[in-house]
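Asker: Give me the fold of what follows.
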Amino acid sequence: MADIVEAVRTQGLFKRFGQQTAVGGVDLIVPQGSFAGLVGPNGAGKTTTLSMVTGLLRPDGGLIHIDGVDVWRDQVVIKSRIGVLPEGLRLFERLSGRELLSYNGQLRGIPRAEVEQRAEGLLKIMDLTEAADKLVIDYSTGMRKKIGLAAALLHNPKVLFLDEPFEGVDPVSANTLVEVLQRYTASGSTVIFSSHVMELVERLCDWVSVMNRGQIVAQGPLETVRAGRSLNEAFLGLVGVRDGGGEEGLSWLGATSR
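Answerer: Alright, predicted model coming up:
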């Protein structure tokens, strides 16, 4: 992988909560311009890893570089180069969608006229023009994800981090999100999103990193990780399929009660 231009690189990334090791020495590589998936079972450490990479959670050890810059040495530069759509997205619900984008733009120091122009374009492409002046508290889950993505894209970041961006999103909104993200990566920018839905990752991504129990167990181009199988089959082989032992304890399930 020596010839890869890296958008994101971690070395020995480590995080412990009490006696539990959540991330145990992660070496994550994401090439520039890729649509990259970070996959793993629940509790694998995906969210913790993304939180450290984006500067939201300080690691206990290891190095993180985005676009060649050390995340924890120059956070002002890093914040200008990344966009983040976290899991459990929290928004200023008493603002309208348009006001939310305007507020984010002003926080970023973007001139007001340019913020308005960018906001109108994002509202249109996200199919939120008619809802632009409604309060965010009245938005559906899909609409919240779309306005959250618009806010993350407003300052034109080089790398976009998304944590379970399609969870709870209806098919129409999900299709809109996909179209926007594919247009974004086609311009040379990078998307990294976490998911445990293998079919979605297989359809969208050209690069995959597989996490299990706080470590990267495989990563590389999608076809390399798949190795001639479906991504789901490869994933199950990498993380191990738990034995369904104990099923005898559920012999009552589905039995007709009398």
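Asker: make it CA atoms for all contacts and neighbour counts henceforth
Answerer: Will do.
Asker: The stretch 101-250 of the chain: helices as residue ranges?
Answerer: In the stretch 101-250 of the chain, the segments counted as helices under DSSP state H, counting those that start in this stretch are 112-125, 141-153, 171-186, 198-204, 222-226, 231-239.
Asker: I'd like to know which elements the third one is packed against.
Answerer: This points to helix 171-186. helix 141-153, strand 190-195 (3 or more CA pairs under 8 Å, 6 or more residues apart in numbering; DSSP states H and E).
Asker: swap the cut-off to 10 Å and go again
Answerer: Counting contacts by 3 or more CA pairs under 10 Å, 6 or more residues apart in numbering; DSSP states H and E, helix 171-186 packs against strand 35-39, helix 112-125, helix 141-153, strand 159-163, strand 190-195, helix 198-204.
Asker: Compare the ones you listed and give me the one nearest Ile82.
Answerer: Closest approach to Ile82 among those (CA to CA): strand 159-163, 4.9 Å.
Asker: Just want the angle from that closest one to strand 190-195.
Answerer: Calculated by axes from the mean of the first three to the mean of the last three CA atoms, to 10 degrees, strand 159-163 forms an angle of 10 degrees with strand 190-195.
Asker: Tell me how far the strand ranked longest in the chain lies from the chain's centre.
Answerer: Counting by DSSP state E, the longest strand found in the chain is strand 6-17. The chain centroid and the centroid of strand 6-17 are separated by 15 Å under CA atoms, centre = their mean, to the nearest Å.
Asker: just stretch 21-28 next, same as before
Answerer: 17 Å.
Asker: Not counting that stretch itself, show me its contacts.
Answerer: Contacts to stretch 21-28, defined as CA atoms under 10 Å, 6 or more residues apart in numbering, come from residues 8-17, 38, 43-49, 53, 59-64, 209-219.
Asker: and the direction of the helix or strand following the longest strand of the chain versus that of strand 6-17, what angle?
Answerer: The helix or strand immediately downstream of strand 6-17 is strand 20-26, counting by DSSP states H and E. Angle, strand 20-26 to strand 6-17, by the same axes, to 10 degrees: 150 degrees.
Asker: And this one, please, so the two structures can be compared:
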Amino acid sequence: MIRLEHLAKQYGTFWALEDLSLEVNPGETLALLGPNGAGKSTSIKALVGLLKPSRGRALLGGVDVWKEPVRAKRLFGYVPDRPYLYGKLSGLELLRFAAGIYRIPKEKAEARIEQLLVEFRLERFASSLIETYSHGMRQKLSLAMALLHEPPVLILDEPMVGLDPHAARLVKDLLQSYSKASRAVLYATHQLYLAEQVADRVALVHRGRLLALGTPQDLLRQHGSTDLEEFFLRLTEDAQADAPTNP
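Answerer: Below you'll find the model as predicted:
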């Protein structure tokens, strides 16, 4: 459902990504782990068509994101780490606008919008301008917009940032359940407990390279770690010590 093939991104002499290959299958939730600057957001931006890779391919459902961008964009919902929304629209207006972009029939769109506003506890603020929303409310509205057309692929970059406990629990449940209906979920996070609790597999990225890939249980067993925090620190410290300087 999601495939990165030998993805690389270069800025001058610095490689933010180097030969990264990953797959997320239908029915699977994959957590992309790594310290700040590891290449997580770069990978996701290349996958959703915001950052053109220097080499390699990004595919969704077999569709090349950079060769068929419109077709690819119908297949996913995306929530960035810092959502930018139109402040002069209300939450309801933005969701209706998005429904029009996705060509959702009006009656179906209104029912879906109402459902999402209730789920994210935004119904009281639906007619308020987005510029009055808190960061957490904007994050929840972004999630609602990403889920509006019930896409087969869901892509999230640090989805828990700024969320209140109720919304955080909702997102956690979403990460666990959304992929079950033969859909794929990819999310980037540095919150290791979240990956340990909800991911079917985790991919650890450091200095633009894939260091480890597998189920949390398999990775802990293979590397003799008791939890993901110990595993994460051990591998990234070893990689930092062994890594050559970028050319």
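Asker: follow-up on the earlier one: for the longest strand of the first structure, which helices and strands make contact with it?
Answerer: strand 20-26, strand 29-31, helix 46-53, strand 61-66, strand 69-70, strand 190-195, strand 215-221.
Asker: what range in the second structure matches the last one?
Answerer: Translated: strand 215-221 of the first structure. The aligned range for strand 215-221 of the first structure in the second structure is 209-215, by TM-score structural alignment.
Asker: cool, the fifth one as well?
Answerer: Under TM-score structural alignment, the counterpart of strand 69-70 of the first structure in the second structure spans residues 63-64.
Asker: Read off where stretch 107-116 of the first structure ends up in the second structure.
Answerer: Under TM-score structural alignment, the match for stretch 107-116 of the first structure is residues 101-110.
Asker: buried set for the matching stretch?
Answerer: Within stretch 101-110 of the second structure, the residues scored as buried using 16 or more other CA atoms under 10 Å are 104, 109.
Asker: start to end distance for that stretch?
Answerer: 14 Å (CA to CA, to the nearest Å).
Asker: again with stretch 28-38 of the first structure
Answerer: In stretch 28-38 of the first structure, first residue to last residue: 9 Å (CA to CA).
Asker: ok, and for that stretch, which residues are buried?
Answerer: Residues of stretch 28-38 of the first structure classed as buried under the neighbour-count rule (16+ other CA under 10 Å) are 28-38.
Asker: again with stretch 55-67 of the second structure
Answerer: Residues of stretch 55-67 of the second structure classed as buried by neighbour count (16+ other CA under 10 Å): 55-61, 63-66.
Asker: Next up, the contacts around the aligned partner of Gly168 of the first structure in the second structure.
Answerer: The pairwise alignment with the second structure assigns Gly168 of the first structure to Gly162, based on TM-score structural alignment. Going by CA under 10 Å, 6+ apart, Gly162 of the second structure touches 81-82, 134-140, 168.
Asker: Next one: Gly162 of the second structure from Pro83 of the second structure, what distance?
Answerer: Gly162 of the second structure is 11 Å from Pro83 of the second structure, by CA to CA.
Asker: okay, and the common contacts of the two?
Answerer: 135, 138-140.
Asker: among these, who's most crowded?
Answerer: Lys140 (29 neighbours; other CA atoms under 10 Å).
Asker: what residue of the first structure takes the place of that one?
Answerer: That one, Lys140 of the second structure, aligns with Lys146 by TM-score structural alignment.
Asker: Does its match touch Leu128 like I think?
Answerer: Yes. Using CA atoms under 10 Å as the test, Lys146 of the first structure is close enough to Leu128 to be in contact (8.1 Å).
Asker: residues shared between the contacts of these two?
Answerer: By CA under 10 Å, 6+ apart, the residues touching both Lys146 of the first structure and Leu128 are 97, 122.
Asker: in the match of strand 215-221 of the first structure, what's buried?
Answerer: 209-211, 213, 215.
Asker: contacting residues around it?
Answerer: Under CA under 10 Å, 6+ apart, the answer for stretch 209-215 of the second structure is 7-8, 15-22, 30-34, 38-40, 195-196, 199-206, 219-222, 232, 235-236, 239.
Asker: Show me just the buried residues among those residues.
Answerer: Buried among the contacts of stretch 209-215 of the second structure by 16+ other CA under 10 Å: 7-8, 15-21, 30-34, 38-40, 195-196, 199-206, 219-220, 232, 235-236.
Asker: I figured Glu223 of the first structure was touching Arg203, is that so?
Answerer: No. Contact criterion CA under 10 Å: Glu223 of the first structure and Arg203 do not qualify, at 11.7 Å.
Asker: These two: which has the busier surroundings?
Answerer: Neighbour count, other CA under 10 Å: between Glu223 of the first structure and Arg203, Glu223 has more, with 15 against 10.
Asker: Could you find the closest non-adjacent residue to the more buried one?
Answerer: Asp206 (7.9 Å; CA to CA, 6 or more residues apart in numbering).
Asker: And for the aligned partner of Ser182 of the second structure in the first structure, the neighbour number?
Answerer: Counting by TM-score structural alignment, Ser182 of the second structure corresponds to Gly188 in the first structure. If you count neighbours by other CA under 10 Å, Gly188 of the first structure ends up with 14.
Asker: Let me see the contact set for the spatially most central residue of the second structure.
Answerer: Taking CA atoms, centre = their mean, the centroid of the second structure lies closest to Leu156, which sits 2.0 Å from it. Leu156 of the second structure makes contact with 31-32, 41, 44, 77-81, 143, 146, 175, 185-189 under the criterion CA under 10 Å, 6+ apart.
Asker: same question, Arg103 of the second structure
Answerer: Going by CA under 10 Å, 6+ apart, the list of residues near Arg103 of the second structure reads 97, 109, 149.
Asker: ditto for Gly45 of the first structure
Answerer: Gly45 of the first structure touches 15, 21-24, 26, 39, 51, 211-216, counting by CA under 10 Å, 6+ apart.
Asker: Output the residues you listed as TSV; include the columns distance to Leu135 of the first structure.
Answerer: Listed next are the contacts of Gly45 of the first structure as TSV, based on distance: CA to CA, whole Å:
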residue	distance to Leu135 of the first structure
Lys15	38
Thr21	40
Ala22	37
Val23	38
Gly24	42
Val26	40
Val39	34
Ser51	28
Met211	38
Asn212	40
Arg213	40
Gly214	39
Gln215	41
Ile216	41
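Asker: Pull the number of nearby residues for Leu94 of the second structure.
Answerer: Using other CA under 10 Å, Leu94 of the second structure has 21 other residues around it.
Asker: mind listing what the closest residue to it other than its chain neighbours touches?
Answerer: In space, and not counting its chain neighbours, Leu94 of the second structure is closest to Tyr86: 7.6 Å by CA to CA, 6+ apart. Neighbour list for Tyr86 of the second structure: 93-94, 129-131 [criterion: CA under 10 Å, 6+ apart].
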